[in-house]
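Enquirer: what shape does this take:
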Amino acid sequence: MGRRTTLPAAVAVLALTCGCGAADMTRQASPFAGARGSKTVTLSVQSWVGAQANVSVAQYLLEHELGYRVDTVQVDEVPAWDALSQGRVDAILEDWGHPDQEKRYVDEKKTIVRGGDLGVTGHIGWFVPTYLAERYPDITDWRNLDKYAALFRTAESGGKGQLMDGSPSYVTNDKALVKNLKLDYQVVFAGSEAAQITQIKQFAKEKKAFLTYWYAPQWLFEKVPMTEVRLPPYKEGCDADAAKVACAYPHTPLRKYLNADFARSGGAAAAFLKKFKWTTEDQNEVSLMIADQKLTPAEAAKKWVDGHESRWKAWLP
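Expert: You can find the predicted model right below:
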């Protein structure tokens, strides 16, 4: 996940709309995106369930309250900027911070405009299960990780401790952090958020040790309590050189971006998406329904909309 840039089976329902691990998904753009006079909106969707929660609620309200047809397109987080610039999609609802893309498309080309804050602050970090942190309190300081490396060894980690990451398409600092902090660990990719969740839940069920790249907001914390490992403090600019990163991930206000033409001529849909803003708790509520309670995205969105009318009424133009 983007600063998941400097910097992410339970979510099988996302397969219809998400494809963070695939190559150049921009080719799947809707033929309706940017069509003049069309009552159609095309939204970019990433593979993590929080992004799906945003899109499902926005889609439900656009369709049921504003009369639009909504298409969703599977796009990796970096290619999504190119798709948005070209009008292949109309909006990105959850960006974790891509300053190079923002400079190129917003400030220089002016083909993308800022759509405002989503209302959610994202944070990536390294986590261990809370039951492990209670057993070994000093394990939550990165300087003590090598002391416990043997606890985290797996068949995939080559004799080193395993640091589990999700999708290889997420842009993370983890390999650089392991190298620059001189840690006896190997980054091992689960393959996707869904695969990573499955692995975490299995480790937790067996009360095994694990060290994982993870992020908030995320509904899994409610099912598997985890405690963050303290990395060297984040300071502005400490992650500017991806190869030299030796600091923690920042706390990142998640933001929305709109295609510039859509922002000007998208009418009620564009106005609505600019106003769309909710809380971490809202997002987690919908994410939990999709990923854990097995509701479809549309069912989860309807359930949330039915219970929060005063919230979403303020988003309507």
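Enquirer: rest of the way, CA atoms for contacts and neighbours
Expert: Fine.
Enquirer: how much space between the residue sitting furthest away from the middle of the chain and residue 72?
Expert: In terms of distance from the mean C-alpha position of the chain, residue 37 ranks first, at 31.9 Å (Cα atoms, centre = their mean). Going from residue 37 to residue 72 by Cα to Cα, to the nearest Å gives 19 Å.
Enquirer: residue 313: neighbour count?
Expert: 12 (other Cα atoms under 10 Å).
Enquirer: can you check residue 137 too?
Expert: Residue 137: 11 neighbours (other Cα under 10 Å).
Enquirer: surely residue 262 touches residue 90?
Expert: Yes. At 6.2 Å, residue 262 counts as touching residue 90 under the criterion of Cα atoms under 8 Å.
Enquirer: neighbour count winner among those two?
Expert: Neighbours were counted for residue 262 and for residue 90 using other Cα under 10 Å; residue 90 has more, 31 against 24.
Enquirer: and the more buried one, what does it touch?
Expert: By Cα atoms under 8 Å, 6 or more residues apart in numbering, the contact set of residue 90 is 33, 34, 41, 42, 43, 44, 84, 258, 259, 262.
Enquirer: how many other residues sit next to residue 141?
Expert: Using other Cα under 10 Å, residue 141 is surrounded by 13 other residues.
Enquirer: next: residue 286.
Expert: Neighbour tally, residue 286, other Cα under 10 Å: 29.
Enquirer: residue 93 reaches residue 50, doesn't it?
Expert: No. Counting by Cα under 8 Å, residue 93 does not reach residue 50; the two are 10.3 Å apart.
Enquirer: sequence B follows; please return its structure for comparison with A:
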Amino acid sequence: MKSLFGRRSAIVTAVIATALVISGCSSSVNDSAGGASGDCGSYAIAMHAWGGYTASAQVVAEVAKQELGCTITQTTLEEGPVTYDAMEAGTIDVVIEDWGGGRWKDWTDRGAVVEAGENGNIGIIGMYVAPWMVEKYPDITDSKNLNKYADLFKTADSGGKGAWFEGPTGYTTIGEKMV
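Expert: The predicted structure follows:
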């Protein structure tokens, strides 16, 4: 998973990341709660709708405000093109993590978005199969075998085919690549 930055915020974001590491090494909670040492500017963080992202963004925002004196705004946006367009327009500066697998390439090619590299979080996008189904249908965990079990996933709206549910609208998924 990658972190992305608008053109103007790559340097300050590196400073924020360094402050996070340094504040985590403090010997006392009170040592790191001393407040901002200056004004680092105003930055807008894109907020995406999943728990881990929200937690990471909140930590970055608080360190930037408390330790660096930044003014931080957090704006809720859908993942992907909506966020990248906001970065290109200059209304969003930082995406804490992005699971898009390079879908930002058009924006990086134009210089609107800078890929900052891995952010240290490790995660896997995949498919969940209930344990009882694995016991009853051992090969169902291989996505190549899902068509054998399509009847199990029919719904009134699926036109006689199995339905595939990938999560809330806007979540990054790889279902089409898996099936």
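Enquirer: circling back: out of the contacts of residue 90 of the first structure, which are shared with the second structure?
Expert: Retained in the second structure: 41, 42, 43, 44, 84, out of the contacts of residue 90 of the first structure (criterion both residues aligned by TM-score structural alignment, their matches' Cα atoms under 8 Å).
Enquirer: so which of those are in helices?
Expert: residue 84 (DSSP state H).
Enquirer: any chance of the kept ones among the contacts of residue 90 of the first structure in TSV with neighbour count and distance to residue 189 of the first structure as columns?
Expert: Output for these, formatted as TSV (neighbours: other Cα atoms under 10 Å; distance: Cα to Cα, whole Å):
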residue	neighbour count	distance to residue 189 of the first structure
41	25	34
42	24	31
43	26	28
44	29	24
84	29	28
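Enquirer: which one of the kept ones among the contacts of residue 90 of the first structure is nearest residue 137 of the first structure?
Expert: Closest approach to residue 137 of the first structure among those (Cα to Cα): residue 44, at 41.3 Å.
Enquirer: quick one: the aligned residue in the second structure for that closest one and residue 175 of the second structure, what's the gap?
Expert: When the second structure is aligned by TM-score structural alignment, residue 44 of the first structure is paired with residue 46. Using Cα to Cα, we find residue 46 of the second structure at a distance of 25 Å from residue 175 of the second structure.
Enquirer: please apply the same query to residue 6 of the second structure.
Expert: Residue 6 of the second structure sits at a distance of 29 Å from residue 175 of the second structure (criterion: Cα to Cα).
Enquirer: comparing those two, which residue is more hemmed in?
Expert: When residue 6 of the second structure and residue 175 are compared for neighbours, residue 6 comes out ahead with 27 against 14, by other Cα under 10 Å.
Enquirer: top helix in the first structure by residue count?
Expert: helix 49-64.
Enquirer: enumerate the positions of it that are buried.
Expert: By 16 or more other Cα atoms under 10 Å, the buried positions in helix 49-64 of the first structure come out as 49-63.
Enquirer: on that earlier part again, residues touching the match of residue 44 of the first structure, list them.
Expert: 74, 75, 76, 77, 83, 92, 93, 94, 95, 96.
Enquirer: ChimeraX command to pick out the buried ones of the residues you listed?
Expert: The ChimeraX command for the buried members of these (criterion: 16+ other Cα under 10 Å) is given here:
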select :74,77,83,92,93,94,95,96
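Enquirer: now residue 212 of the first structure: closest residue in space, sequence neighbours ignored.
Expert: residue 164 (4.5 Å; Cα to Cα, 6 or more residues apart in numbering).
Enquirer: that neighbour touches residue 211, doesn't it?
Expert: Yes. Contact criterion Cα under 8 Å: residue 164 of the first structure and residue 211 qualify, at 6.3 Å.
Enquirer: joint contacts of the two?
Expert: Common neighbours of residue 164 of the first structure and residue 211 (Cα under 8 Å, 6+ apart) do not exist.
Enquirer: out of the contacts of residue 90 of the first structure, who's nearest residue 125 of the first structure?
Expert: Distance to residue 125 of the first structure across those (Cα to Cα) is lowest for residue 44, with 25.0 Å.
Enquirer: against residue 261 of the first structure, how distant is the closest one?
Expert: Counting by Cα to Cα, the separation of residue 44 of the first structure from residue 261 of the first structure is 16 Å.
Enquirer: how about residue 173 of the first structure?
Expert: 34 Å.
Enquirer: between these two, who's got more neighbours?
Expert: residue 173 (22 against 17).
Enquirer: show me the strands in the stretch 1-150 of the first structure, by range?
Expert: Along the stretch 1-150 of the first structure, the segments classed as strands by DSSP state E, counting those that start in this stretch run 40-45, 69-74, 91-95, 112-129.
Enquirer: just tell me which of those strands ends up closest to residue 298 of the first structure.
Expert: strand 69-74 (12.0 Å).
Enquirer: the closest one aligns to what range in the second structure?
Expert: Aligned using TM-score structural alignment, strand 69-74 of the first structure spans residues 71-76 in the second structure.
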